[in-house]
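**Q** sequence and predicted structure are below.
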Amino acid sequence: MIKFGTGGWRAIIADEFTFQNIRLVAQAVAIDVKNRGKEDKPIIIGYDNRFLSDTAAKLCCEVLGANDLKVLLINKQAPTPLIMYTVKKYEAVYGLAITASHNPAEYNGIKIIVEEGKDARVEDTKRIEEIIETIDKFKYITFEEGIKDRKIEIINPFNDYIDTIIKMINVNAIRDKNLNIILDTMFGVCKSTLLTILLTSRCNVEVLHDNRDTLFGGRLPTPTSHTLGKLQRKVIENNVDLGIATDGDADRLGIVCNQGEFIHPNEIMSVIYYYLLKYKGWRGPAVRNVATTHLIDKIAKSFGEKCYEVPVGFKYISGKMEEVNALIGGESSGGLTIRGHIKGKDGIFAAALLVEALCVTDMSVHDLLRKIHEIYGEVIFKEANLKFESKRKESLKNKIYVNKELPKMPYEVEKVSYLDGVKIYFKDGGWISTRFSGTEPVLRIFAEMDKKEKCLKVIEVFKEFLEL
C-alpha cells in the first residue's frame, strides 16, 4: 500500500521503500502526466543524503525516460526547497524529491511537487495513489540509455537558487555586522547553499556535521532542543552570535541564540513576522496551521492584519497564502516562507532572513524575543508525541473524531474545532490540539497556555483520557 501523507510517501527502507515500489510511483506519475496531456513539460528529480536516495532518483529517471517524458535530474544532493524552486523555474509538471525529511534514518520516501513548485494537493496524490492500484507492470530503460537518448538531462540549478535568495535579503546590512555563526547541517544537504549565502554576506561560519552519514549520527535529523546539544555547547564555548541548524532536507530551521538557548520555531516565525512588519514596513496577513502559536495572531492584529488558521500540511499554508496574499506562512515544526519566494517551506531562506533581522535591528534573537514578549505577553508551547500500536489507530480515531468524545478539561472551554484532528480553545486564550501524524504511527498533542504547569496539565489530561 503506497499512501501519501502530509509530507509525501515515506516508508521503511527494504520493507515498503523498495525498488519495485519506487518504480510504481514513477510509472503512476508518468501515466498521470499523459492522462492530463502535459507531456511537453519536464519532470524535475532531486534527492537528499539518505541511504539509497541517489539510487532511487536514478530509478525514477529510468522509468520516466522509458515513458518518453523529459527528465531533468539535479546533479548532486539537493535541499527540497531548491527542488521546488527548480520546478518553478523550468515550468515543470512535476518534481520528485527523494527524501524522508526529518524521519528516522531507516526511512526514505518521495515527495511530490506540482506545477509552480507547490506541495502536491490531496487531489494530486490521491490521483497518483489510484493509478498505482491499476499498474501491473512498468517501463524502464537504463540510466545510461536515457542520458544517451537525451531523455534524461543532468542540470545544476544551485547558482540560480542561491542568487535568488541573495537578491531577497539585505546583504549590505549583514556585511556590516561581521557575524560569527555556527552552522549544523545535521548530516543533511544545506551546506552547498546556506554556507555560500552566509559567506557571501561576509559572516564567519564554522560548520558541524557536514559529512554524509546515512545514520545521521544516531540522531533524528530534525533541529530540536533534544538534537542540538552539541550546537548549543559550541555556541556558548565560542561566544558566537548565532547557531543555525536545518533538518535532513533543509526545509526546516532550528536556531540557538547567542546565550546557547534553543529557540522554538514558533518564536522564529514570530520574530521574522514582527521584523517584516515593524522594520521593513511590509504588510500582509499571516497563515499558520492548527498546531502553531497564536502569538502570530496577536502580532498580526496589532498591525491591522489578520492571521488565518489551516490544517497541518504546507500545501494548505501555501494555498491560503495565495488566496489572501499573505506576507508569511509557517508551522511550529520549523518550516516557513514569505510572499515572493517559493510556495513551500524553506529553512535556508528563513535562516538568511533571520540573520538579516539581527543585523538590521542590531539585536540578538533573545533580545528581539524579549521585546515581543514585553509587547504581546509570553506564552508557553509544549508538545507530546505518543506512539501507539497500529491496531489501536481505528479505535482512537473513532473515539476522538467519529464519536467526538473529549476529556473533561480543567479550564473553561470556548469552542472545539475539527478542522484537522481536534482542537480545544480555552476562554483564557490557551488551546490544546491532537492529530495523527501523516508520516509516522504517532499521535501528536500540542498545547499553548500562559503558564508551563497549565500546558503540562492539559496534555496529561488528554494522555490519560486516551490511555496512551
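**A** Right, received. Where do you want to start?
**Q** please count neighbours and contacts with C-alpha atoms only from this point.
**A** Noted.
**Q** name the nearest residue to residue 436, ignoring sequence neighbours.
**A** Closest residue to residue 436 in three dimensions, ignoring its sequence neighbours and counting by Cα to Cα, 6 or more residues apart in numbering: residue 443, at 4.5 Å.
**Q** now the end-to-end length of stretch 318-336.
**A** Terminal residues of stretch 318-336 lie 10 Å apart, using Cα to Cα, to the nearest Å.
**Q** over to stretch 86-104?
**A** Stretch 86-104 end-to-end distance (Cα to Cα) = 27 Å.
**Q** all strands for the stretch 251-400 of the chain, in order.
**A** With DSSP state E, counting those that start in this stretch as the criterion, the stretch 251-400 of the chain has strands at 253-256, 262-263, 286-289, 307-310, 328-330, 336-338, 380-387.
**Q** can I get these in CSV with distance to residue 121 and mean neighbour count?
**A** Listed next are the strands of the stretch 251-400 of the chain as CSV, based on distance: least, Cα to Cα, whole Å; neighbours: other Cα atoms under 10 Å:
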stretch, distance to residue 121, mean neighbour count
strand 253-256, 23, 28
strand 262-263, 31, 20
strand 286-289, 16, 26
strand 307-310, 14, 20
strand 328-330, 17, 27
strand 336-338, 18, 26
strand 380-387, 25, 16
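**Q** next, format the ones you listed as TSV and append distance to residue 344.
**A** Output for those, formatted as TSV (distance: least, Cα to Cα, whole Å):
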stretch	distance to residue 344
strand 253-256	13
strand 262-263	22
strand 286-289	13
strand 307-310	15
strand 328-330	9
strand 336-338	6
strand 380-387	24
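**Q** wait, which of these is closest to residue 366?
**A** strand 262-263 (8.4 Å; Cα to Cα).
**Q** elements contacting the closest one?
**A** strand 253-256 (3 or more Cα pairs under 8 Å, 6 or more residues apart in numbering; DSSP states H and E).
**Q** thinking again about what came up before, among the strands of the stretch 251-400 of the chain, which comes closest to residue 95?
**A** When the strands of the stretch 251-400 of the chain are compared by Cα to Cα, strand 336-338 sits nearest residue 95, at 18.8 Å.
**Q** which helices and strands does that closest one pack with?
**A** Against strand 336-338 (3+ Cα pairs under 8 Å, 6+ apart) you get strand 328-330, helix 347-361.
**Q** which secondary structure state is assigned to residue 88?
**A** When classified by DSSP: H, G, I helix; E, B strand; the rest coil, residue 88 comes out as helix.
**Q** how close does it get to residue 41?
**A** 12 Å.
**Q** and the two? which has more neighbours close in?
**A** Using other Cα atoms under 10 Å, the more surrounded residue of residue 88 and residue 41 is residue 88, with 22 against 17.
**Q** quick check, the more buried one in contact with residue 117.
**A** Yes: with contact defined as Cα atoms under 8 Å, residue 88 and residue 117 form a contacting pair (4.7 Å).
**Q** and stretch 280-289, end to end?
**A** Stretch 280-289: ends 25 Å apart by Cα to Cα.
**Q** mind listing the helices for the stretch 351-468 of the chain?
**A** 365-376, 393-397, 452-466 (DSSP state H, counting those that start in this stretch).
**Q** structure B:
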Amino acid sequence: MKIKFGTSGWRAIMGDQFTFSNVKIVTQAIAEYLKKNGGRKVIVARDTRFMTENYAQLVAEVLAANGIKVLMPENPTPTPVVSYAIRHYKLDGGINITASHNPPEYCGIKFNPSDGSPAPTEVTSEIEKLIEKIDERKIPLMNLREASSKDLFEIIDPKPDYFKALSELIDIERIKSAGLRVIADLLYGSSIGYLDDLCQTICSDLDVVHNYRNPYFGGGRPEPDETRLSEFSSRIKNLNWDVLISTDGDADRFGILDNNGEFVKPNEIIALLAYHLYKNKGKIGPVARTIATSHAVDAVAHTFKQKVLETPVGFKFLATVLMSENAVIAGEESGGLSIANHVPEKDGILACLLVLEMIAYEKKSLSEIRKQFEKEYGKFNNTRIDIDFQSDEEKKQFLDKFKNIEDYLVNLKIVDEDSVDGMRYFFDKDGSWLLVRPSGTEPIVRIYLESRDLQTLQTMLSAVRKISRYAE
C-alpha cells in the first residue's frame, strides 16, 4: 500500500500500515530529504499513544545512523512545542510521532521543516517519491547509547523556553488578577504537564481532568468537540465554573465550554479572539482563515479595516500567510489557530490561554462576551457534516451528485462557485455558502455550511440530505 501524506502528516492504523517497517522507511526518506537540503539536527518527539516511545526511538536510531543529530524530549510533547523548538534552537526540522485527534488505533508521523511549519505539499511530495525508492533492508540503525557518545543524540526539555515564549505573548498578570475558575480537560494527551502546569500558576481555582496517559483516550478519539466535552456541561453551570478549556491528542487543537456549559465552536472562538486582539491588544494586520472557516472573522477584520486572507484547508497553508503577511490571527474551523510572532503551527495551548486572557480583559463572562458579539455582528449559523465511506466508488458517486445540487434546493440559487479546495457554492441569500471536500487525513467527506439566516441553513441541509442517504 502506498504511503501518502495528508494535510497534516502521515497517519495509519497501527499493525496495518503503521508498522515498525514502514516507520523505518518513512524516517529514512525524511533523513534523505534532510541531508539533500543540508539538514543535520532535528527534534524527535511523541504523543501519548500506544508504543510511541518505541516508534520515536526507532526514528532516532535511523536518523543518527544517517549522521543527523537528534534532540529528544523525555516526555510526550505537544506539536506546537516541537514547532517552537525547531525555531528556537535553530534546528533543521522536527518529527512528532502522533495521530493528533484520530481514534486510538491510529498512529502517525508529522514532519515540520526548518521554519517550524507543517511540511508543505512540495516537501511531502518529495518525501513520498523518496519512500518509493527505499529498500528497507539497507536502512542503517545506530543504538542511542552509541549515538550519544558520538554527539548524535541528546535528551532536552523545551518546556521552560516554550513557557517563557508564551508569557511574552499572553498577559499572564491580567489573567491572574481576574480570579478565574477553570476546568482543564487534557484528554489524556500531550498537553499533560503543559496546560495544567501553566494554569496552576494563573487560575484562582483549577480542576484538571483526564490528566494521565491512557492510550485508549477513555474509549473515544482525543478530540475536544461538543460530543466529548458535553459531560462537563452541567458541572460547569451548577458549580459556577467560568470556562472549560481543552486540547486534543497532540495539543494543536482546542475546545471550549462557556460558563453556561455551552460548547463554543472554534469558528466563533476565532472571531472572538480576532476582536480581542484588535480591540484590547491593539494589534494591526490581516486575519487568515481556511476556505472551510466561518466568515464571522471577516466581519471583525472589516470593522477594523483589515484584510482577510483565505487559504485551502490545512494549517500548512495558513502557516505560509502567517509568516509572509504577519497575520494577527490564523485559524481553521476544526479548532486550530496561531497568532503573529508565534509558531507557524496550530497551538491549542496558546488558544486556551488567549480565551482566558480575553475573559480577563473584558471583565465579563464568556457567555456575555458571546452575546455582545452577536449584538454587534449578528448571527453566523454554521455546521459541518462528516460522512464515512467504505469505498472510493461510493465516495465518487456522492461527490458527482453535488454537481447538480441546485436541483435539490428550494428558493435558493447559486450565484457563484469555485473548486479551489473541494467544491464550494455561494447562494443568493444571507451570505450563504456550502463547501464539500474529502478529508486529507481520514476516509471521510466533509460538508461545511454557513448562513446568516437559520431557515436558509435548514434549506441547505435539506438539500444535502436529499442528495445522499448518508448525510444524517
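**A** Looks like it arrived, so ask away. Model, not experiment: these values are computed from the prediction.
**Q** and the TM-score between them?
**A** Here the TM-score for the pair of chains, by TM-score structural alignment, normalised by the length of the first structure, is 0.96; 464 aligned residues with a Cα RMSD of 1.6 Å.
**Q** wait, which of the helices of the stretch 351-468 of the first structure is closest to residue 132 of the first structure?
**A** Across the helices of the stretch 351-468 of the first structure, closest to residue 132 of the first structure is helix 393-397 (Cα to Cα), at 24.4 Å.
**Q** pull the distance from that closest one to the chain's centre.
**A** 27 Å (Cα atoms, centre = their mean, to the nearest Å).
**Q** check the mean deviation of it from the second structure.
**A** When the second structure is overlaid, helix 393-397 of the first structure sits 5.4 Å from its aligned residues on average, using mean Cα distance after the TM-score superposition for the first structure.
**Q** how about stretch 270-289 of the first structure: buried residues?
**A** For stretch 270-289 of the first structure, burial by neighbour count (16 or more other Cα atoms under 10 Å) applies to 270-277, 283-289.
**Q** number of nearby residues for the closest residue to residue 82 of the second structure other than its chain neighbours?
**A** Distances taken as Cα to Cα, 6+ apart place residue 94 nearest to residue 82 of the second structure, at 6.4 Å, with adjacent residues excluded. If you count neighbours by other Cα under 10 Å, residue 94 of the second structure ends up with 30.
**Q** hmm, back to that, any idea which of the strands of the stretch 251-400 of the first structure gets closest to residue 164 of the first structure?
**A** Here strand 336-338 is closest among the strands of the stretch 251-400 of the first structure (Cα to Cα), at 13.4 Å.
**Q** before we move on, back to that, quick one: the residue nearest to residue 82 of the second structure is in a strand?
**A** Yes: Residue 94 of the second structure sits within a strand when classified using three-state DSSP.
**Q** surely it is in contact with residue 46?
**A** No: using Cα under 8 Å, residue 94 of the second structure makes no contact with residue 46, being 10.7 Å away.
**Q** grab the nearest non-local neighbour of residue 364 of the first structure.
**A** Per Cα to Cα, 6+ apart, closest to residue 364 of the first structure is residue 358, 5.8 Å.
**Q** what's near enough to touch the aligned residue in the second structure for the one you found?
**A** Superposed on the second structure with TM-score structural alignment, residue 358 of the first structure falls opposite residue 359. Residues in contact with residue 359 of the second structure (Cα atoms under 8 Å, 6 or more residues apart in numbering) are 365, 366, 369.
**Q** if we only consider these, which is nearest to residue 110 of the second structure?
**A** residue 366 (33.7 Å).
**Q** so who does the closest one touch?
**A** 242, 243, 258, 259, 359.
**Q** which residue packs closest to the third one, ignoring adjacent ones?
**A** In other words, residue 258 of the second structure. residue 243 (4.9 Å).
**Q** residues near that neighbour, how many?
**A** 26.
**Q** measure it to residue 264 of the second structure for me?
**A** 10 Å.
**Q** overlap of the contact sets of those two?
**A** Contacts common to residue 243 of the second structure and residue 264, judged by Cα under 8 Å, 6+ apart, are 256, 257, 258.
**Q** thought the second one was touching residue 235?
**A** No: under the contact definition of Cα under 8 Å, residue 257 of the second structure does not touch residue 235, with a separation of 11.0 Å.
**Q** so what corresponds to residue 295 of the second structure in the first structure?
**A** Checking TM-score structural alignment: residue 295 of the second structure goes with residue 294.
**Q** how close does that match sit to residue 451 of the first structure?
**A** 14 Å.
**Q** equivalent analysis for residue 159 of the first structure, please.
**A** Distance from residue 159 of the first structure to residue 451 of the first structure, by Cα to Cα: 46 Å.
**Q** between the contacts of residue 366 of the second structure, which is nearest residue 425 of the second structure?
**A** residue 258 (32.3 Å).
**Q** please tell me I have it right and that closest one contacts residue 268.
**A** No: taking contacts as Cα under 8 Å, residue 258 of the second structure lies outside contact range of residue 268: 11.9 Å.
**Q** indicate which one of the strands of the stretch 251-400 of the first structure is closest to residue 466 of the first structure.
**A** Using Cα to Cα, the nearest of the strands of the stretch 251-400 of the first structure to residue 466 of the first structure is strand 380-387, at 10.2 Å.
**Q** and that closest one against the second structure, how far off on average?
**A** Looks like 0.7 Å for strand 380-387 of the first structure (mean Cα distance after the TM-score superposition for the first structure).
**Q** which ones are touching the spatially closest residue to residue 194 of the first structure that is not a sequence neighbour?
**A** Distances taken as Cα to Cα, 6+ apart place residue 348 nearest to residue 194 of the first structure, at 5.6 Å, with adjacent residues excluded. Going by Cα under 8 Å, 6+ apart, residue 348 of the first structure touches 190, 193, 194, 246, 250, 251, 253.
**Q** so what's the second one up against?
**A** Neighbour list for residue 193 of the first structure: 158, 162, 348 [criterion: Cα under 8 Å, 6+ apart].
**Q** which secondary structure state does it sit in?
**A** Going by three-state DSSP: residue 193 of the first structure is helix.
**Q** same question, the fifth one
**A** Three states are possible here, and by three-state DSSP the one that applies to residue 250 of the first structure is coil.
**Q** that one reaches residue 347, doesn't it?
**A** Yes: with contact defined as Cα under 8 Å, residue 250 of the first structure and residue 347 form a contacting pair (5.4 Å).
**Q** what touches both of those two?
**A** residue 81.
**Q** comparing these two, which shows the higher neighbour count?
**A** residue 250 (32 against 27).
**Q** longest helix of the first structure?
**A** For the first structure, the helix with the greatest residue count under DSSP state H is helix 19-35.
**Q** so how far does that helix sit from its counterpart in the second structure?
**A** Relative to the second structure, helix 19-35 of the first structure is 0.8 Å off (mean Cα distance after the TM-score superposition for the first structure).
**Q** all set, thanks.
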